[in-house]
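Participant: generate coordinates for the sequence data below:
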Amino acid sequence: MPYSTIMVLLDNSRRAYHRLEIATRLAAAQRARLLGLPLIPQPDPGLALLRQQDRGFMDALQARHEAAISQMRHAFEGAADEAPVAVEWRAVAGDPADVVRREACLADLVVAGQSDPDDDEAWIGERFVESLLLGCGRPVLVVPYAGRFASVGATVMVAWSGTREATRALHDALPLLRLARTVHVVCAPHDGGAAREREAPGEHAVASLRYHGIDATLHTLPGVAGDAALGELLLSRAADLGVDLLVMGAYGHARMREVVLGGVTQTLLGAMTVPVFFSH
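Facilitator: Sure, this is the predicted structure:
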């Protein structure tokens, strides 16, 4: 079945418009409803305390937030006018992380942007994308802050490790994989080439896709030392294969006050060169 709803997270950054363009194209291809969710960072509590007597400052901050949301909505509705998709604007007040966790249950897929250290308007919250991957309960397509992507999902690479997260990602991505022209399953061996017996081999991933009518080519990467090196190798192979979408499981766990990600996930979040579909 295709996705019925796709949610795009919008901010006031330079890259938000390209992210919206990608989400709109995906929604049109899936014949899905597109949900627009604007995110505005909350004022720093210390700053708000210091300025609590300065009503003019707080009013100016509120006016700026309202203007930003209005601009996002204008862009969202304008993009929808150019594509055959049903849209829904969902402006919800509150802490962005809490808002997304609450609203994400409405979507089959969430489209977000990679953190951009050079654009202050792209900052939503501390480790926002990381907490989103592990906490929203939905697959998340993260769009890099660098580069433009004329297509997303024509040539797909599935990073396969045989784990629960990899299995979840493979099946969550089926609506996109069904529309792909080419699918590669890239398997990274453990311990210099010896696969762990408890993990499903790459052949299982290829067979699973075949059961869904999807032909895939299996590749085995050479063994590397360390998660960071594996993440870099995956990105290198994606470039070699001309991939425009990488599918992988998001590894890690969220604690009360911290987010702990696996090394491969962290490497890809920091150095991604193509959109990455994460599922936890």
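Participant: from here on, contacts and neighbour counts on C-alpha atoms
Facilitator: OK.
Participant: number of residues surrounding Ala16?
Facilitator: 23 (other Cα atoms under 10 Å).
Participant: how close does it get to Pro2?
Facilitator: Separation of Ala16 from Pro2 (Cα to Cα, to the nearest Å): 25 Å.
Participant: equivalent analysis for Arg237, please.
Facilitator: Distance from Arg237 to Pro2, by Cα to Cα: 28 Å.
Participant: count the residues that sit near the nearest residue to Thr163 once chain neighbours are set aside.
Facilitator: Residue nearest to Thr163 in three dimensions, not counting chain neighbours: Glu199, with 5.7 Å by Cα to Cα, 6 or more residues apart in numbering. By other Cα under 10 Å, the residues close to Glu199 number 12.
Participant: next, the structure of the following sequence, for comparison with the previous one:
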Amino acid sequence: MSYKSILVHLDTSARAGARLEVALQLAHRFQARLTGIFSTYIPAPHAFFVMSGTAGYYAEHERQRYERSAALERLFHAELARAAVEGQWIAVDGYANDVVPAYAHLADLIIAGQTDETDPESFIAEQFVEHVILSAGRPVLLLPSVGSFETPGRHLLIAWDGSREATRAIHDAMPFLSHAANVTLLTVNATRAEPPRHRIPGADIALTVARHDVQVDVREVTVDSDTPVGDVLLSQAAESGCDMTVMGAYAHSRLHEVVLGGATRTILKSMTMPVLLSH
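Facilitator: Alright, predicted model coming up:
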């Protein structure tokens, strides 16, 4: 099993070049075809036309977007040739949450970037990353907005909670698992009194992964019941020296996540390394 088609989202943010470099490395590793999809924030024209003196802003925004798209397209093709990777460039118009998922459906792996609150150009659409994760039907490799991640996947941390989403993530990440030097499978159990049958075992799913010739180290962490699981994942990944995390996304309903928080939201906000998410 391998990824044969990779889609990388590109924009005018400061991290677009670094995201492209990671995508090229992975396309070369998996001998995959790389598609660069260019999509940025597009303001609604009517929002400016109703205000006196602002109509020219939209035209100027469109001109700058075209110039940046053309420059990034030239870089994309030059980097494809340098890396000896086959691929194509797609520049889409329209609201990103509406137009990007259709292309994401056609890829084996999607690469996107964490929203950077210090870089306005990284804002693509309202909850763009979350929307892609939930609508793509494919694994999304999300890259942090800070740091350097040239070869993610050397030491993987699998977050296992027994859910459908976690199961999906493990199988979606199998190409990475097959190439990894070390794989740690982590389960997080609370200290509250509960029957043994409610504990989350890791050995069974680890055996399933091992049948793919992947050596897995199983680790169980016990924490207080009010300790956020997302914080535990972040600290365990750092302590284990991992360079990538694999996890299911939004195993609870969106309403549950919004009201109570959740591991997915914690990771999306505070991630320190690339994370492969599946829903």
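Participant: please state their TM-score.
Facilitator: Here the TM-score for the pair of chains, by TM-score structural alignment, normalised by the length of the second structure, is 0.91; 277 aligned residues with a Cα RMSD of 2.4 Å.
Participant: coming back round to it: any idea which helix or strand carries the residue nearest to Thr163 of the first structure?
Facilitator: Using DSSP states H and E, Glu199 of the first structure maps to neither a helix nor a strand.
Participant: list the contacts of it.
Facilitator: Ser161, Gly162, Thr163 (Cα atoms under 8 Å, 6 or more residues apart in numbering).
Participant: nearest to Ala107 of the first structure among the residues you listed?
Facilitator: Thr163 (24.6 Å; Cα to Cα).
Participant: and that closest one, how many neighbours?
Facilitator: Count around Thr163 of the first structure with other Cα under 10 Å applied: 16.
Participant: check Thr266 of the second structure too.
Facilitator: Thr266 of the second structure has 16 nearby residues by other Cα under 10 Å.
Participant: what helix or strand is it on?
Facilitator: Here Thr266 of the second structure is assigned to helix 263-270, by DSSP H and E.
Participant: ok, residues contacting the very next helix or strand once past that helix?
Facilitator: Counting by DSSP H and E, the next helix or strand C-terminal to helix 263-270 of the second structure is strand 275-278. Contacts with strand 275-278 of the second structure, where a contact means Cα under 8 Å, 6+ apart, come from 133, 137-143, 165-166, 168-169, 172-173, 244-249.
Participant: before we move on, what about stretch 217-226 of the second structure?
Facilitator: 182-192, 202-203, 206.
Participant: so of the residues you listed, which ones are in strands?
Facilitator: Asn182, Val183, Thr184, Leu185, Leu186, Thr187, Val188, Asn189, Ala190 (DSSP state E).
Participant: can you tell me which of those residues has the most neighbours?
Facilitator: When neighbours are counted by other Cα under 10 Å, Val183 leads these with 26 neighbours.
Participant: contacting residues for it?
Facilitator: When contacts are taken as Cα under 8 Å, 6+ apart, Val183 of the second structure is in contact with His155, Leu156, Leu157, Ile158, Leu177, Val214, Gln215, Val216, Asp217.
Participant: what's the local residue count around the last one?
Facilitator: Burial of Asp217 of the second structure, expressed as a neighbour count using other Cα under 10 Å, amounts to 15.
Participant: separation between it and Met247 of the second structure?
Facilitator: 16 Å.
Participant: just the fourth one next, same as before
Facilitator: Noted for Ile158 of the second structure: a distance of 6 Å to Met247 of the second structure, by Cα to Cα.
Participant: what sits in contact with each of the two?
Facilitator: With Cα under 8 Å, 6+ apart as the test, Ile158 of the second structure and Met247 both reach Ile170.
Participant: and the contacts of stretch 130-148 of the first structure?
Facilitator: For stretch 130-148 of the first structure, using Cα under 8 Å, 6+ apart, the contacting residues are 15, 18-19, 97, 100-102, 104-105, 107-116, 169, 172, 250, 252-254, 259, 261, 272-280.
Participant: quick revisit: list only buried entries from the contacts of Val183 of the second structure.
Facilitator: Taking 16 or more other Cα atoms under 10 Å as the criterion, what is buried in those is His155, Leu156, Leu157, Ile158, Leu177, Val214, Gln215, Val216.
Participant: wouldn't the fourth one be in contact with Leu185 here?
Facilitator: Pointing back at Ile158 of the second structure there. Yes. With contact defined as Cα atoms under 8 Å, Ile158 of the second structure counts as touching Leu185 (4.6 Å).
Participant: can you pull out the strands in the stretch 1-150 of the second structure?
Facilitator: Assigned by DSSP state E, counting those that start in this stretch, the stretch 1-150 of the second structure shows strands spanning 5-10, 33-38, 87-91, 109-113, 140-143.
Participant: can you check what angle separates the third one from strand 5-10?
Facilitator: When you say that, I think you mean strand 87-91 of the second structure. 40 degrees (axes from the mean of the first three to the mean of the last three Cα atoms, to 10 degrees).
Participant: list the buried residues in strand 87-91 of the second structure.
Facilitator: Of the residues in strand 87-91 of the second structure, those buried (16+ other Cα under 10 Å) are Gly87, Trp89.
Participant: mean per-residue distance, that strand versus the first structure.
Facilitator: Superposed on the first structure, strand 87-91 of the second structure shows a mean distance to its aligned partners of 1.1 Å (mean Cα distance after the TM-score superposition for the first structure).
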